[in-house]
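Undergrad: Sequence first, predicted coordinates after that:
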Amino acid sequence: MNIETYIKQPYPFYYEELKKVLFILCCLAIVSFLFTYLFEPFVVNVSEHKINSLWIVVLHSVIPIPVAFVYVFFLKKSVKKIENWTLGKEFLHLAVILFLIGLASFLIRDFIYTNPDNWSFRYLWEEIRNTFLVGSLLLIIILPLNLERLIYKHSSVLKKLPIQQQNTKEVNTIAQIQTPIIEENFELDLQTFLFAKVDGNYIEIFYTTSNGFEKHLKRLTLKEFYEQLSSFPFIFKVHRSYIVNLRAIESISGNAQGYVLRLKDYPQGTVPVSRSKIEDFNRFYSDISK
């Protein structure tokens, strides 16, 4: 696999729950403090210190918390489709966070050191370089290892799922779907239904046809749509933005984000199954395949 293909690999978006992000940042701060305090990886001139060396280590360990948290807060708001998150994007944004942490460390030098060259380019480069030296473990080792771990985990579980489904047809597969506007209510034939996905305040519903597939835009939320299909066990919400007909699945593969579904008569793309839905998906898919 070449580098371009590798960095385009899907990767989990871990920043949806800010409380977990804050907890992880605090844990990383503790690890950073212990590593810097015990091993002293950087040369320091104690005579220039305005405050005790211990507090300097504490400051450099704590500064990343607000910097990274604020960045992640706005990142979460800016990312609309987390299923499009990749390893390359993860690398890029973590590198930006490391740069900002290094910049913040540079800006507080006057508070820590008496050196008259605190505002020089040399020390700007030094603070950013030191930050990347510490953070390179996360960028170069942990991310690729986590990617391979997740791919292996999800691919391994897939082997336990049924390869083919039984040919079972419901006597009645017509669902009456109600929308906020009565005139826009419609019938849905679940034998031709493939999947539905969020499109702003609407949903796009994909069907098979004699010529392949087509899609219709409906004024309805995904939650409202799914609730009206709750009596059909083969309709499943695989992602916060997707509902799929489990009987329309042609093949399943695994990646770091979860599963990827390919559907019959829909060669244009795939449907994601998020990591949080995998356990329920396995159960539902196995049940309808019996």
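TA: Okay, I see it.
Undergrad: Please count neighbours and contacts with C-alpha atoms only from this point.
TA: OK.
Undergrad: Pretty sure Tyr242 sits against Phe195.
TA: Yes. Under the criterion of CA atoms under 8 Å, Tyr242 makes contact with Phe195 at 7.1 Å.
Undergrad: Please identify which of those two sits among more neighbours.
TA: Phe195 (24 against 21; other CA atoms under 10 Å).
Undergrad: so how far is Ile97 from Tyr71?
TA: 7 Å (CA to CA, to the nearest Å).
Undergrad: Out of those two, name the residue with the larger neighbour count.
TA: A count of neighbours by other CA under 10 Å puts Ile97 above the other of Tyr71 and Ile97, at 21 against 15.
Undergrad: Next, the buried residues of the one helix or strand that one maps to.
TA: Ile97 is part of helix 87-107, with elements assigned from DSSP states H and E. Within helix 87-107, the residues that count as buried by 16 or more other CA atoms under 10 Å are 87-90, 94-95, 97-106.
Undergrad: here comes the other one, which I'd like you to weigh against the first:
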Amino acid sequence: MLRSIHHFLNRPVAEDFGFTNQVRQSLLSGVYVFAFVYLFGGGHTDDWSRAGLLALFGLGCVLSTLVANWLVPSLLPALYDEDRWTVGRQIVQVLFVLLCVSVGNMIVMWLLRIGHATFWEMYASVTLIGFFPISVGVFSNEQRRLKRNLAHAQLLNQQLARIAIDPPVTESVMTAKPEPTVAPIVLSSENGRDKLSLIPDQLRYVESVGNYVDVYWLHTGALHKTVLRSTLKEIEATLASHPDFLRCHRAFLVNLRAVSHADGNARGYQLTLTDVPNRIPVSRSFVDTFDARFDTVARSH
């Protein structure tokens, strides 16, 4: 039982804390509050003063939701890491949003000098009204994303055989000469002192780690790592003329021809690379770009 609960709470959930998305979601929340209380809160439906009052509460809901779902995540990006967002975190966030809405309602009531509800009474009523529809909306979106990504992952797996890398090459790296028929790629540090020369098929992926990048490449069937003082953006620019290489995450750039399997989840994809033990994530914001590039590479082989 406890294991099942733990597994459920740690399920990945895709969430977009971007400004545009949160403005849209906040406006929908405000409209929902106005309509729900107007229709089911009692009173006369033709009472314009009541409608105006509820509109103020709806506006307060919009602002409170925007604070909770955009401003706070913007100020605390490490806490709101979309790549580590789970069901458990989402439940806590929903309760936090409702807390902010309750504070907003109390401020509106104080400004208008109305009502005698305590804060906890307000929080209880807001939670009863808002928790279920918010949760249903979030998890409905999560299921749609999950189904979409699972279906796309199946399509990717069907295309993998067309772009798979030939048996691993064993030539090259820093001091070795690359195959004469294949132009090498040269990755260098910011100061140009450290350079790594590779045949394209050797490069598996690049990971950004602080002010450095970890370059993972294959040599004589074994995976090696070289650390360069550089940024993923600079590595991406160096590889811009090679369509097989694509940035798939804020911290990862991958060789599409090294992908041997793709799994889908609510956030995006998890890629398995040939001769690489750990899986590489494709984040939500890169999924469409990844799909388009993968299809292009598959068609070209």
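TA: Structure's in. What do you need? Bear in mind that the values here come from a model prediction, so they are computed numbers and not experimental data.
Undergrad: quick one on the thing from earlier: how much does the helix holding Ile97 of structure 1 stray from structure 2?
TA: After superposition onto structure 2, helix 87-107 of structure 1 sits on average 1.9 Å from its aligned residues (mean CA distance after the TM-score superposition for structure 1).
Undergrad: Mind checking what helix or strand follows that helix in sequence?
TA: helix 109-112.
Undergrad: what comes up buried for that next one?
TA: Arg109, Ile112.
Undergrad: quick one: it to chain centroid distance?
TA: With CA atoms, centre = their mean, to the nearest Å as the basis, helix 109-112 of structure 1 stands 37 Å off its chain's centre.
Undergrad: cool, stretch 276-284 of structure 1 as well?
TA: That offset, for stretch 276-284 of structure 1, works out to 18 Å (CA atoms, centre = their mean).
Undergrad: So what touches it?
TA: Outside stretch 276-284 of structure 1, the residues that touch it by CA atoms under 8 Å, 6 or more residues apart in numbering are Leu161, Pro233, Phe234, Phe236, Val238, His239, Gly258, Tyr259.
Undergrad: so which two of those are the farthest from each other?
TA: Greatest spacing in the contacts of stretch 276-284 of structure 1, by CA to CA: Pro233 and Gly258 (21.2 Å).
Undergrad: Please say which of these two ends up with more neighbours.
TA: Gly258 (25 against 13).
Undergrad: if I line the two up, what does that one land on in structure 2?
TA: Counting by TM-score structural alignment, Gly258 of structure 1 corresponds to Gly268 in structure 2.
Undergrad: likewise Val157 of structure 1?
TA: Checking TM-score structural alignment: Val157 of structure 1 goes with His152.
Undergrad: same question, Val58 of structure 1
TA: Using TM-score structural alignment, Val58 of structure 1 sits opposite Ala55 in structure 2.
Undergrad: so what's its match up against?
TA: Ala55 of structure 2 makes contacts with Phe34, as judged by CA under 8 Å, 6+ apart.
Undergrad: Distance check, it against Leu27 of structure 2.
TA: From Ala55 of structure 2 to Leu27 of structure 2 the distance is 12 Å (CA to CA).
Undergrad: try Leu75 of structure 2
TA: For Leu75 of structure 2, the distance to Leu27 of structure 2 - CA to CA - is 21 Å.
Undergrad: quick one: which of those two has more around it?
TA: A count of neighbours by other CA under 10 Å puts Leu27 above the other of Leu75 of structure 2 and Leu27, at 18 against 10.
Undergrad: Please give me every residue in contact with that one.
TA: Val62.
Undergrad: what about it, which SS state?
TA: Three-state call for Leu27 of structure 2 (DSSP: H, G, I helix; E, B strand; the rest coil): helix.
Undergrad: and if you look at Arg247 of structure 2?
TA: Quick answer, by three-state DSSP: Arg247 of structure 2 is strand.
Undergrad: And for Ser156 of structure 1?
TA: Going by three-state DSSP: Ser156 of structure 1 is helix.
Undergrad: any idea how far it lies from Gly254 of structure 1?
TA: Going from Ser156 of structure 1 to Gly254 of structure 1 by CA to CA gives 9 Å.
Undergrad: who has more neighbours, those two?
TA: Gly254 (20 against 12).
Undergrad: How is the more buried one assigned, secondary-structure-wise?
TA: strand.
Undergrad: For stretch 33-44 of structure 1, buried residues please.
TA: Buried residues in stretch 33-44 of structure 1, counted by 16+ other CA under 10 Å: Phe33, Thr36.
Undergrad: For that stretch, what is the distance to the chain centroid?
TA: On CA atoms, centre = their mean, the centre of stretch 33-44 of structure 1 falls 33 Å from the chain's centre.
Undergrad: May I have the distance across it, first residue to last?
TA: Across stretch 33-44 of structure 1, first to last residue, CA to CA, it's 16 Å.
Undergrad: picking that back up, what's the ChimeraX line that selects buried ones from the contacts of stretch 276-284 of structure 1?
TA: Buried members of the contacts of stretch 276-284 of structure 1, defined by 16+ other CA under 10 Å, are picked up in ChimeraX with:
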select :234,236,238,239,258,259
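Undergrad: Just send the contacts of stretch 276-284 of structure 1 back as CSV, with distance to Asn185 of structure 1 too.
TA: Below are the contacts of stretch 276-284 of structure 1 laid out as CSV (distance: CA to CA, whole Å):
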residue, distance to Asn185 of structure 1
Leu161, 36
Pro233, 22
Phe234, 22
Phe236, 21
Val238, 24
His239, 25
Gly258, 34
Tyr259, 33
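Undergrad: helices or strands up against the helix holding Ile97 of structure 1?
TA: helix 3-7, helix 64-78, helix 121-136 (3 or more CA pairs under 8 Å, 6 or more residues apart in numbering; DSSP states H and E).
Undergrad: what angle sits between the last one and helix 87-107?
TA: Pointing back at helix 121-136 of structure 1 there. 140 degrees (axes from the mean of the first three to the mean of the last three CA atoms, to 10 degrees).
Undergrad: helices or strands up against helix 121-136 of structure 1?
TA: Against helix 121-136 of structure 1 (3+ CA pairs under 8 Å, 6+ apart) you get helix 87-107.
Undergrad: Any chance you could list what contacts the helix it packs on?
TA: 6-11, 60, 63-64, 67-68, 71, 118-119, 123-124, 127-132, 135, 139, 143, 147.
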